[in-house]
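Asker: How does the following fold in three dimensions:
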Amino acid sequence: MPSLLEQLRQYSTLVADTGDLDAIRRFVPQDATTNPSLILKAVQSGQYEAQLRDVLTTVRYSGGNLDQAIDEACDRLIVVMGTQILGSIPGRVSTEVNARLSFDRDASIDKARYLVRLYEEAGISRDRVLIKLAATWEGIRAAQALEREGIQCNLTLIFSFVQARACAEAGVYLISPFVGRILDWYKKNNPSKSYQADEEPGVLSVANIYQYFRRHQYSTVVMGASFRNVGEILALAGCDRLTISPALLEELANTEGTVESQLKDCGEYLSVPEVLSESQFRWQLNEDAMATEKLAEGIRGFEGDQLQLEAMLAERLEGCVK
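Answerer: Sure thing, here's the model as predicted:
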């Protein structure tokens, strides 16, 4: 009998949620996603040491503006890593804009353009790259502008329906609604309650977003993310894409069973509603305590890992001038 992983490929496009090249080569996903946490982990593993040395040589810090050198080194490093990943997949890699720009539309646009330019200088066309932005109001507006320039985006840290809807209305190429982090919040706030996979709040959230997009015929791709267990993944079989960690890909590959599509286009279509205003977006997000807390926590978490990466690069850069 085919493994759960092989059967799942029939219903959803599989994406590796990692910067681990060995895992990517083993599981042969269509695409790969990265974020500051995964980049930090990959660098700490030593897997990209040669590329890191090349980046530090390119930056050529000689005792001038250290912050500027660190920023350039970070940008070049994530693009070099993305380029390495693209050598092992047929599809696209998601590269994230610095989380500290999550509330700055213009700075996010500038950073995205720069990252795409670095990819193009490395011989990678923009149609193989997705720019990841946090789904704040400013991030969504940045993505809207970038999409018009032919720079397609992956809006991440989506915990609420209103974030997903605003992304679709902005013409964003792809969204990453989270599953496991939503469950984490509900478990913390309801410690005595247990959930079956197909009844988890995060699973239901993604399913609701998927059906809403299909009924209103939005072209935005829905990619379930942040999984805690195989049950969550199987409960979303049929979702456009699923981005999965190496550990869960391994479990799926080593498990037999039957996979059935759980998400399908029902064939019932509705007219597109009036576009959300900024005040409506902010109010509806504010009314969702879970989404408000998890969005802020996610941005802080990515920023924390970004700072660790920058500290590591600062140490290496300063060592070059001693």
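Asker: hey, let's count contacts and neighbours off CA atoms from now on
Answerer: Fine.
Asker: where exactly do the strands run in the chain?
Answerer: According to DSSP state E, the chain carries its strands in the segments 13-17, 31-33, 93-96, 129-134, 153-158, 174-177, 221-224, 241-244.
Asker: Which residue ranges of the stretch 101-250 of the chain form helices?
Answerer: Taking DSSP state H, counting those that start in this stretch as the test, the helices found in the stretch 101-250 of the chain are 105-121, 137-148, 161-169, 180-189, 201-215, 230-235, 246-253.
Asker: Now residue 215: closest residue in space, sequence neighbours ignored.
Answerer: With sequence-adjacent residues excluded and distances taken as CA to CA, 6 or more residues apart in numbering, residue 215 is closest to residue 269, at 4.3 Å.
Asker: Identify the residues contacting that neighbour.
Answerer: 214-217 (CA atoms under 8 Å, 6 or more residues apart in numbering).
Asker: Which of those has the largest number of neighbours?
Answerer: Per-residue neighbour counts (other CA atoms under 10 Å) across the contacts of residue 269 peak at residue 214, which has 19 neighbours.
Asker: For that residue, list the residues it contacts.
Answerer: 265-266, 269.
Asker: before we move on, the earlier item: just put the helices of the stretch 101-250 of the chain in JSON lines and tack on distance to residue 37.
Answerer: Output for the helices of the stretch 101-250 of the chain, formatted as JSON lines (distance: least, CA to CA, whole Å):
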{"stretch": "helix 105-121", "distance to residue 37": "18"}
{"stretch": "helix 137-148", "distance to residue 37": "19"}
{"stretch": "helix 161-169", "distance to residue 37": "22"}
{"stretch": "helix 180-189", "distance to residue 37": "15"}
{"stretch": "helix 201-215", "distance to residue 37": "21"}
{"stretch": "helix 230-235", "distance to residue 37": "21"}
{"stretch": "helix 246-253", "distance to residue 37": "14"}
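Asker: Which of these sits closest to residue 72?
Answerer: helix 105-121 (10.1 Å; CA to CA).
Asker: before we move on, back to that, which one of the helices of the stretch 101-250 of the chain lies closest to residue 44?
Answerer: Nearest of those (CA to CA): helix 246-253, 16.9 Å.
Asker: Check which helices and strands the closest one is in contact with.
Answerer: Here helix 246-253 touches helix 4-8, helix 21-27, helix 230-235, going by 3 or more CA pairs under 8 Å, 6 or more residues apart in numbering; DSSP states H and E.
Asker: Rebuild those as JSON lines, extending it with mean neighbour count and distance to residue 152.
Answerer: As requested, the helices and strands packed on helix 246-253 are arranged in JSON lines below (neighbours: other CA atoms under 10 Å; distance: least, CA to CA, whole Å):
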{"stretch": "helix 4-8", "mean neighbour count": "20", "distance to residue 152": "26"}
{"stretch": "helix 21-27", "mean neighbour count": "17", "distance to residue 152": "22"}
{"stretch": "helix 230-235", "mean neighbour count": "20", "distance to residue 152": "25"}
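Asker: Let's compare: structure for the following, please.
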Amino acid sequence: MDQTTTLSKLDQLKRMTVVVADTGEFELVKQYTPEDATTNPSLILKASQQPQYAGLTDQAIRWARAQGDQERFMDNAVDKLSVSFGCELLKLIPGRVSTEVDARLSFDRDATIRRARRLIELYEQQGIARERILIKIASTWEGIRAGEVLEAEGIHCNLTLLFSFVQAVACAAAGITLVSPFVGRILDWHKQQSGRDSYPANEDPGVLSVRRIYDYFKKFDHPTIVMGASFRNLGEIEALAGCDRLTISPALLNELAGQHDPLPRALSAEHARQADIEQLEIDETRFRWLLNEDAMATEKLAEGIRLFSRDLEKLERAIDGKMVE
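Answerer: Below you'll find the model as predicted:
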């Protein structure tokens, strides 16, 4: 009997793809033993409301007060809390953790750079090398340009809210370490527009988007890592087996761990290098035009920034609430 058939699909996937846990909850990271982890304000808020993590919020508030800068108090508290969760996750994983820059800075290159540097400074004060951190930034033109500056300083970036090919190509040209195409949100948009309830995995628009990006990066030897994200079902994950990285929610990790059917490789660099693909040159004008021409990407990028911002505001309200207890 083939040994792979005795392994869970999760273990088979780990043999060809770096699995990243899309959670801020430490116990779940321990359970699924991913290589990397990623957090965002929504995940941090959810985890911080659990009794075993409440102390991290209290520590962040005390630290922010000690800085003596009332104007930046909330920014300091959020950044400290994000870094504290990141440090705890790094105790449990061998790889990197992604930490998000305030989404409200998505159209401000210089402010994004300053905030990213601050996050790295806070990590380094805790003895964490910058090599173990990915700074998560929205894939706007300004975000990509901020990432380019940060990468030149040895600060590695995860460009998120990526819905279009042009965003991916611009990130690769800027030397970004990792991009996160949002598979499920692309599917959501197409289902809504088409009126369809579902798509087969190999026709799923989100899956096809990631495959196109992966093939392009491998064809033209871009070292930028492709990390599929925002999955809606197991079929999407299986159709991207072999992708550089996949960041997966605990619910879907649990499904993968519970199934033992063979999981074939769907993506490979060898196959991509044989693909008939033209290289795309990108400047700001072309980026903005091609993004504008992609209604799905334009709408989902804007929506994603709004949602990330609302999540951050919820976290800030929770911190406010802790201060008056």
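Asker: and the top helix by length along the first structure, how far from the chain's centre?
Answerer: Ranked by number of residues, the top helix in the first structure under DSSP state H is helix 289-319. Using CA atoms, centre = their mean, to the nearest Å, the mean C-alpha position of helix 289-319 of the first structure is found 15 Å from that of the whole chain.
Asker: That one to strand 153-158, inter-axis angle?
Answerer: Between helix 289-319 of the first structure and strand 153-158, the angle comes out at 120 degrees (axes from the mean of the first three to the mean of the last three CA atoms, to 10 degrees).
Asker: Give me the helices and strands touching helix 289-319 of the first structure, please.
Answerer: Secondary-structure packing of helix 289-319 of the first structure (3+ CA pairs under 8 Å, 6+ apart): helix 36-44, helix 66-86, strand 153-158, helix 180-189, helix 278-286.
Asker: spatially speaking, which residue is in the middle of the first structure?
Answerer: Central residue of the first structure (CA atoms, centre = their mean): residue 156, 4.9 Å from the mean position.
Asker: and the counterpart of that one in the second structure, what does it touch?
Answerer: With TM-score structural alignment as the criterion, residue 156 of the first structure lines up with residue 160 in the second structure. The contact partners of residue 160 of the second structure, by CA under 8 Å, 6+ apart, come to 136-139, 179-182.
Asker: and with 6 Å instead?
Answerer: 137-139, 180 (CA atoms under 6 Å, 6 or more residues apart in numbering).
Asker: For residue 258 of the first structure, grab the count of nearby residues.
Answerer: Residues lying near residue 258 of the first structure (other CA under 10 Å) number 12.
Asker: For the nearest residue to it once chain neighbours are set aside, give its distance to residue 261 of the first structure.
Answerer: In space, and not counting its chain neighbours, residue 258 of the first structure is closest to residue 4: 6.8 Å by CA to CA, 6+ apart. Computed as CA to CA, to the nearest Å, the residue 4 of the first structure to residue 261 of the first structure distance reads 12 Å.
Asker: which one is residue 296 of the second structure nearest to, not counting chain neighbours?
Answerer: Using CA to CA, 6+ apart, the closest residue to residue 296 of the second structure is residue 189 (6.5 Å).
Asker: Map the one you found onto the first structure.
Answerer: Per TM-score structural alignment, residue 189 of the second structure is aligned with residue 185.
Asker: cool, residue 140 of the second structure as well?
Answerer: Matched by TM-score structural alignment, residue 140 of the second structure corresponds to residue 136 in the first structure.
Asker: Likewise for residue 306 of the second structure?
Answerer: In the first structure, residue 306 of the second structure lands on residue 300 (TM-score structural alignment).
Asker: Its match: neighbouring residues, count only.
Answerer: Residue 300 of the first structure: 14 surrounding residues under other CA under 10 Å.
Asker: Tell me, how many residues neighbour the nearest residue to it once chain neighbours are set aside?
Answerer: Leaving aside its sequence neighbours, residue 300 of the first structure sits nearest to residue 99 (CA to CA, 6+ apart; 7.8 Å). Residues lying near residue 99 of the first structure (other CA under 10 Å) number 22.
Asker: need the contact list for the aligned partner of residue 99 of the first structure in the second structure.
Answerer: Alignment note (TM-score structural alignment): residue 99 of the first structure maps to residue 103 of the second structure. By CA under 6 Å, 6+ apart, residue 103 of the second structure lies in contact with 305, 308-309.
Asker: 10 Å instead, please
Answerer: Counting by CA atoms under 10 Å, 6 or more residues apart in numbering, residue 103 of the second structure touches 41, 112, 136-138, 143, 304-312.
Asker: Most neighbours among the residues you listed, which one is it?
Answerer: Highest neighbour count within the contacts of residue 103 of the second structure: residue 138, with 30 neighbours (other CA under 10 Å).
Asker: Tell me the buried residues in stretch 208-224 of the first structure?
Answerer: Neighbour-count burial for stretch 208-224 of the first structure flags 209-215, 217-218, 220-224 (criterion: 16 or more other CA atoms under 10 Å).
Asker: circling back to that earlier point, okay, and the common contacts of residue 4 and residue 261 of the first structure?
Answerer: residue 234.
Asker: could you list every residue that touches the counterpart of residue 173 of the first structure in the second structure?
Answerer: In the second structure, residue 173 of the first structure lines up with residue 177, judged by TM-score structural alignment. If a contact means CA under 10 Å, 6+ apart, then residue 177 of the second structure has 134-135, 147-148, 151, 155-159, 171, 222-226 as its contacts.
Asker: What is the nearest of those residues to residue 117 of the second structure?
Answerer: Once CA to CA is applied, the member of these that ends up nearest residue 117 of the second structure is residue 155, at 7.9 Å.
Asker: ok, and the closest non-adjacent residue to that closest one?
Answerer: Counting by CA to CA, 6+ apart, the residue nearest residue 155 of the second structure is residue 130, at 6.3 Å.
Asker: That neighbour contacts residue 96, correct?
Answerer: Yes. If you go by CA atoms under 10 Å, residue 130 of the second structure and residue 96 touch, sitting 9.4 Å apart.
Asker: if I line the two up, what does residue 238 of the first structure land on in the second structure?
Answerer: Using TM-score structural alignment as the criterion, the counterpart of residue 238 of the first structure in the second structure is residue 242.
Asker: Tell me how many other residues crowd that match.
Answerer: Residue 242 of the second structure, neighbours per other CA under 10 Å, totals 21.
Asker: do the same with residue 274 of the first structure
Answerer: Here the count is done by other CA under 10 Å, and residue 274 of the first structure has 7 residues near it.
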